[in-house]
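Asks: the amino acid sequence is not available; the structure is as follows:
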C-alpha cells in the first residue's frame, strides 16, 4: 500500500512524500512509481537544455523508516512500547557499569520515543480536524495523558542526572526532553488556534492555555529558548531546533549506497564493441598486406582507413547496445541499509523525456481533463519528464537494529527543485487594459504557469493514479492543487 502526498517545501521546491508498507513478512514487496511532469514549451526545458545531470542535481531523495503508530494510551501502557522500553534501559544503566551496547540502546530509545510521540501528536491533530466534536470532547482527558508522559520522562531525566555516568548520556536525555517540549508546544498552539476558530467550551480552552503556560515556564527554567536576541524567532533558535530535530529523528534514518545501475553490463558491451572493431581492423590489415605487401603506400592507406572505421564501429555498437539496454536498466541503483549494514531495500531511479503519444491511454486521459483550451494537445505544446522509481523492500532485517515490532514501512521523501524552470518565465506582474463606462482602465494581473504532475503507482494490489497542478511564477511556487480524477 502507498500513502502519498505532494506539498510545497520552499519557494522553488515541491516535496513528494510516499510511504511504502511491507505487504508480506516472508517475501520482498515491490513498488513501481512513475512521476510525469508536464512542462510548458515556453520554459525551454527539453532534452537538450535539461539533461539527466541537471535533473539529478535538482532532485534530493531522503529515505527513512516511518515512525511506528501508537496512541497516547499505548505509549503509557504497552510494555513493549517506546516509553516502557526507555524505562527498562534506564534501570539497566542505573545498576551497573554502562556497556557500549547499553549506551547505544539508551540513545536509540530516547530518540525513538521522541519520533513516535511526534507521529502520535500529528495523527491526533488530523483526527481533531476531521472529527471535531468527538475529539474536542476528549481534549481534557488527552491533555492529562500527555502531562503524564511528560512527568514519567522528566523523572527519568532526573534519575540519569543523578547517576555517575558519561556526560553524553546526560546530554542525550536532555536533548530528548527539549525535543519533546518543542513538539508538544508546537501542537498545543496548533490546537489552540483550531479551538478558537471552532468556539470550543471555555473550560477546555482554559485547560489548554494553562497547559501551554506550564510548558513555557518549564522551557524557561531549562533555558531551552535562550538566545542573544530578544527576537523569539532568532536565527540561532531556528538552527538549534533544526539540529535537535535531526539528532532525534536520526534513529529513523537509513544509509544509501548509490551506484550506476548496469555498470558491469555497460562496460562489458563497450569491451565487446571494441573487440568487434578490432576484428574488422585486423582483417582489413591482413587482407591488404597480402595484396600489396608490407611498406607500400596502398597498404599504409588501408591501415589508416581501417583504423578510422574501427574507431567509429566501436563507438556506434557501444551506443546502440547501451541505448537498447536503457529499457532494462535504470540510471542509479540505491541500496538502502540500516545502521547495522543490513539490507532493507533497493531503490532504482530513471529519468527521461517522453513524447505524449508514448504515454499510456489512462495517463493521456488524466492529463487532458480540465484543459483550459479545447485544442489539440500538440498545439498546446508541453515537454514531458518521466521520473521512474522501482522500490523493493526486504522485510527480513526490517527494523532489527532498533527492535520495534510495529515498524512496517519506509518513507521516501523526494524534493524536486524547480528553480531552473523559472529562468525563462515572464515577469510575475503583467499590465492589461479594459474599457469600462467609456474609459480605458489599466490593471495589473498575475502571470502564472501551470506544471501538471501525474503519478502512476504499481503495487501488488493494483494500479492507482494521482494528479496535482503546480501553479508558479518567476518568484516561485504559489500553490499546489490536487485534481480529482475520473474512474477509468
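Replies: Done, it's in. What you see is a predicted model, and the numbers here were worked out from it, not measured in a lab. Numbers count the residues shown, from 1 in each chain.

Asks: contacts, neighbours, all on C-alpha from now
Replies: OK.

Asks: tell me the contacts of residue 469?
Replies: 450-453, 480-483 (Cα atoms under 8 Å, 6 or more residues apart in numbering).

Asks: tell me the buried residues within those residues.
Replies: Among the contacts of residue 469, those buried by neighbour count (16 or more other Cα atoms under 10 Å) are 451-453, 480, 483.

Asks: secondary structure and distance to residue 68 for those residues - can I get that in a markdown table?
Replies: Formatted as a markdown table, the buried ones among the contacts of residue 469 follow (DSSP: H, G, I helix; E, B strand; the rest coil; distance: Cα to Cα, whole Å):
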| residue | secondary structure | distance to residue 68 |
| --- | --- | --- |
| 451 | strand | 35 |
| 452 | strand | 33 |
| 453 | strand | 30 |
| 480 | strand | 28 |
| 483 | strand | 30 |
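
Asks: tell me the one of those nearest residue 82?
Replies: residue 480 (36.2 Å; Cα to Cα).

Asks: enumerate every residue touching the closest one.
Replies: 6-8, 468-471.

Asks: here comes the other one, which I'd like you to weigh against the first:
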C-alpha cells in the first residue's frame, strides 16, 4: 500500500512524502505515480521558458527506509529489540575490534536514536488525538519510559567510559554524538507536550505539567554538566548554534536510513530515442537523394537546375529531419523516462525509480483526471482563450524486499520517497501579494480603502497505481508571490 503526506517544507517548497509499504509476503512490487500539475495561464509557464533541466533543478528527492515503529515502552524493556541490538553490537566490538564491528556499532546507535525520536513523535501525536480521560496515563507512560530509555543508554555509555582504552578510540565519539542527540530530541518533544498541556486549565493536569517540567529540567541539568548547549530565551547567537548542531546531528542519525542512489539518464529511453532520430535523419536523406538523382538524370551533371535542386533538397532535408524528430519525440514522450535512479544498500541494488516530466495539452489528460480537476465555469471560459498549463510528472518505483531485508537486524516495512518541489520560479511570476480595494464600512456610511490578498491556485492531482489498485489524490496549493499560504486536500 501507499501512504502519502503533503506539506510545505518552507515558504517556497512543497514536500510530498510517499511511503511505499510492502506486505511481509511480498518480495517484489512496482508502484506508479502520475502527477498532473495544473498551473494558471497567467504565470506564462511553458516548455520554451521552463525546461526539463530547470524542473529537475527545482526538485530534490531522497529515498529512505521507513523507521521501524516501536512504542516508547518497547525500546529498552526486557526483550526489547532496539536496546538488545545495541548492547549486542557493543559486546561484539569489545571482544573483537574489527572494522565490521565498528561499522555495526555506529549503525545500531543511529537506528536506536532514530527509533527513539520516532517513538517520541508518535507519543506526542497520540496525546494530541486522545480524549482528556486518557491523558494522565499517556503522560505518566511518556515520562517513565523516557527516563528509562535515557538512563539505560547512559549506563551503557558510562560502562564504556570507565574503560580508558575505549575512551581514546574514535568510535567512542559515536556514543557521545548519540547522547547529545538524545538530549536535544527529548527536550524538543517534551516541550511540545508541555505546550499542549499548558492549554488545559483543569487543576488535575497541574501534576502532569509538573512531571513533564521536571523531566525537562533534569535533562537540561545533565546537558549543562556535559557541556551540551540548549535553547534559551534571548540568546540569539547560542540558539543559532544549537539549531545548527541539532540539524547536523539529525542528518548524522538519519544517514543510515537513507538509501544510496545513483541518478542517470534512462538508458532505455535514450537508446530508443537515438534509433528514432537516426530513422528521421535517414528519411530526410532519402528525400534529398531522390531529388538530386532525379534532377541529375534529367538535366545532367554541372547544370544550373541540378545546382538549384541540390540547394532546395538540402534546405528541405534539414526541415524534414527536424519535423520527423519532433514527431517521434511526441510519440515517445509518454512511453519512456528521463532519468533512472538505482537504489542500493551497502552496495547491493534493491530497486530503482524512473521519472519523467512533460508539458501536455488537455487532449492528453485522461477524462477522469479532468473530472477530478473540476474546473469552474469561469475557468472553462478562460480556457477557451488561454489554456491552463499542465505538467505531467511520472514516476515508477520497483523494490526488492528480499534484498532489503538481507543481513538486517530490523524489519523495514518499506521506504519513503521524499519529493520536494521548489516553486520559486512560479512564484516570481506572480503579481504583488496585496492589492488595494474599496468597500463600504460596516454602517454603509463611508468608503474605506484597504489591502486584500491576491492568491493563485496550483492544483496537483496524483494517480497512484499499485497491486492492481488505483487511487487518486488532489491537492490545491494556495500561493502568493511571497510563498505558499496553504495546502488543501480536496477529496476526490
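Replies: Arrived safely, thanks for sending. All of these numbers come straight from a predicted model, not from anything done at the bench.

Asks: TM between them?
Replies: Overlay of the two chains. TM-score (TM-score structural alignment, normalised by the length of the first structure): 0.90; 481 aligned residues with a Cα RMSD of 2.8 Å.

Asks: in strands, which of the contacts of residue 480 of the first structure fall?
Replies: 6-8, 468-471 (DSSP state E).

Asks: now those as JSON lines including distance to residue 74 of the first structure?
Replies: Below are these laid out as JSON lines (distance: Cα to Cα, whole Å):
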{"residue": "6", "distance to residue 74 of the first structure": "30"}
{"residue": "7", "distance to residue 74 of the first structure": "31"}
{"residue": "8", "distance to residue 74 of the first structure": "33"}
{"residue": "468", "distance to residue 74 of the first structure": "36"}
{"residue": "469", "distance to residue 74 of the first structure": "39"}
{"residue": "470", "distance to residue 74 of the first structure": "39"}
{"residue": "471", "distance to residue 74 of the first structure": "42"}
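
Asks: quick one on the thing from earlier: quick one: buried ones out of the contacts of residue 480 of the first structure?
Replies: 6-8, 468-471.

Asks: number of residues surrounding the alignment partner in the first structure of residue 189 of the second structure?
Replies: Aligned against the first structure by TM-score structural alignment, residue 189 of the second structure finds its counterpart in residue 187. Neighbour count for residue 187 of the first structure, taken as other Cα atoms under 10 Å: 17.

Asks: just say helix, strand or coil for residue 31 of the second structure.
Replies: Under DSSP: H, G, I helix; E, B strand; the rest coil, the three-state class of residue 31 of the second structure is strand.

Asks: could you check how far it is from residue 407 of the second structure?
Replies: 25 Å (Cα to Cα, to the nearest Å).

Asks: these two - which one has more neighbours?
Replies: The neighbour count for residue 31 of the second structure versus residue 407, taken as other Cα under 10 Å, is higher for residue 31 (19 against 7).

Asks: so what's the more buried one up against?
Replies: Residue 31 of the second structure touches 20, 396-398, 464-467, counting by Cα under 8 Å, 6+ apart.

Asks: just the buried ones from those, in PyMOL syntax?
Replies: Selection of the buried residues among the contacts of residue 31 of the second structure in PyMOL, burial being defined by 16+ other Cα under 10 Å:
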select buried, resi 20+396+397+398+464+465+466
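
Asks: which parts of the stretch 1-150 of the second structure are helices?
Replies: 52-58, 81-95, 99-129, 135-161 (DSSP state H, counting those that start in this stretch).

Asks: residue range for the third one in the first structure?
Replies: Mapped onto the first structure using TM-score structural alignment, helix 99-129 of the second structure covers residues 100-130.

Asks: so how far does the matching stretch sit from its counterpart in the second structure?
Replies: Following the fit onto the second structure, the mean deviation recorded for stretch 100-130 of the first structure is 1.0 Å by mean Cα distance after the TM-score superposition for the first structure.
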